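Q: Output the structure for:
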Amino acid sequence: MHASTDFGPNADDVAAIWNLRETLLAQNWPDSETIGSILGLTANAHAESKATSDRGNEDTPMFGVWAGRDRGGYRYPPFQFLKSGLVHPQLLELMEALARQPGLHPRYDKSGWERAFWLYQPRKRLSVQALELRAAKLKEVQENPERFATLANDARTPAEVFSDDCLAVIDLANEDADQLTCDVSVLGGGA
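A: Sure, this is the predicted structure:
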């Protein structure tokens, strides 16, 4: 009997990935033209944003995913925009934290979809209860455990939480990167 060493995605994994991609695109994220008109850029907002990022300009670059030419080119998940339409000032810090994970670095995730999947994957660590417990002092929890026990414990996506608690999302991205670094070191892949 031959043991399989193929760790690649199987057909069900690929179908689930495409299903999530289609679900996200069905939310009708704005395209470059729409974003450009909001921010006062040309129709090619993604190229202008990338050029800004490449120059090291202080302006915050936008995060986009490639949806294909037939779907308007780049699409921009709305989590990164403030109610005013401007790009969230902490977006760059989040993108830098995500880039610490090899598979989420823009050099390898050219289409942006791996980062989008990370951003739209529900995480228990971002539940209302988890965030409140993390922010509370031990004494607060000990004196009023009922308050924390009644808080919602439903997993939420980083994209869902970013506008209200961007630092929790950035911390999660950094913790994921640290865990990957630790795993590589344990496996003998580290320096």
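
Q: For the rest of this, base every contact and every neighbour count on C-alpha atoms.
A: Will do.

Q: So which bits of stretch 14-26 are buried?
A: Along stretch 14-26, these residues count as buried under the neighbour rule (16 or more other Cα atoms under 10 Å): 17, 20, 25.

Q: Just the ones of those in helices?
A: Mapping the buried residues of stretch 14-26 onto helices (DSSP state H) picks out 17, 20, 25.

Q: Which one of the residues you listed is nearest to S185?
A: S185 has its nearest neighbour among those in I17, at 28.8 Å by Cα to Cα.

Q: so what secondary structure elements neighbour the longest helix along the chain?
A: Ranked by residue count, the top helix of the chain under DSSP H comes out as helix 166-186. With contacts taken as 3 or more Cα pairs under 8 Å, 6 or more residues apart in numbering; DSSP states H and E, helix 166-186 sits against helix 91-99, helix 158-162.

Q: any idea how far H105 is from the residue positioned nearest the centre of the chain?
A: Centrality entry for the chain: nearest residue to the mean C-alpha point is L119, 2.8 Å, by Cα atoms, centre = their mean. With the distance defined as Cα to Cα, to the nearest Å, L119 ends up 14 Å from H105.

Q: Please generate a structure for the following sequence too, so the two can be compared:
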Amino acid sequence: MRGNRVLLGVWSATRGRFLYPDFQFNDDGQLVPEVSVLLRILPADADADADDAGWRRAFWLYSPHALLDGRAPSSIFALDPLKVLEVATAEFNVSSDEGW
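A: Next comes the predicted model:
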């Protein structure tokens, strides 16, 4: 699932394994369906190396964001995944011609 961008795993070198951020799961432990959409939007270019795997996306997800009133996307994903998808799309799916 991680390789197919359905589930975010973050490589922990000290533990020698991937960790799976909790925002991806509902209260029943089921994967939130919008996670795969979010992972297709978030850039993963720096995540190709096993030592960096997942960290760029994790930092974005757990950092305060101005378009979310200073809240981290991960903190509101369970409540409003569509809002997080909207913010991610606004930030990462910008056309290279948009500034012209």
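
Q: Fetch the TM-score of the aligned pair.
A: The TM-score (TM-score structural alignment, normalised by the length of the second structure) is 0.82; 96 aligned residues with a Cα RMSD of 2.1 Å.

Q: hmm, back to that, my guess is the residue nearest to the centre of the first structure meets T157, correct?
A: Yes: under the criterion of Cα atoms under 8 Å, L119 of the first structure makes contact with T157 at 6.2 Å.

Q: Where do the strands of the first structure begin and end?
A: With DSSP state E applied, the first structure shows strands at 65-66, 74-75, listed in chain order.

Q: Which stretch of the second structure lines up against the last one?
A: Alignment note (TM-score structural alignment): strand 74-75 of the first structure is matched to residues 18-19 of the second structure.

Q: that older thread, deepest in the core, which of the strands of the first structure is it.
A: Most buried of the strands of the first structure, by mean neighbour count (mean count of other Cα atoms under 10 Å): strand 74-75, with a mean of 24.

Q: To what extent does that strand diverge from the second structure after superposition?
A: Superposed on the second structure, strand 74-75 of the first structure shows a mean distance of 0.4 Å to its aligned residues (mean Cα distance after the TM-score superposition for the first structure).

Q: Mind giving me the packing neighbours of that strand?
A: Strand 74-75 of the first structure packs on strand 65-66, going by 3+ Cα pairs under 8 Å, 6+ apart.

Q: Is it possible to get a markdown table of the ones in helices among the buried residues of stretch 14-26 of the first structure that adds distance to S111 of the first structure?
A: As requested, these are arranged in a markdown table below (distance: Cα to Cα, whole Å):
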| residue | distance to S111 of the first structure |
| --- | --- |
| I17 | 14 |
| L20 | 15 |
| L25 | 13 |
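
Q: Name the nearest of those relative to S32 of the first structure.
A: Minimum distance to S32 of the first structure across these is 14.2 Å, recorded for L25 (Cα to Cα).

Q: Now the closest one: closest residue in space, sequence neighbours ignored.
A: A67 (7.6 Å; Cα to Cα, 6 or more residues apart in numbering).

Q: I figured the one you found was touching Y74, is that so?
A: Yes: the criterion here is Cα under 8 Å, and A67 of the first structure meets it with Y74 at 5.7 Å.
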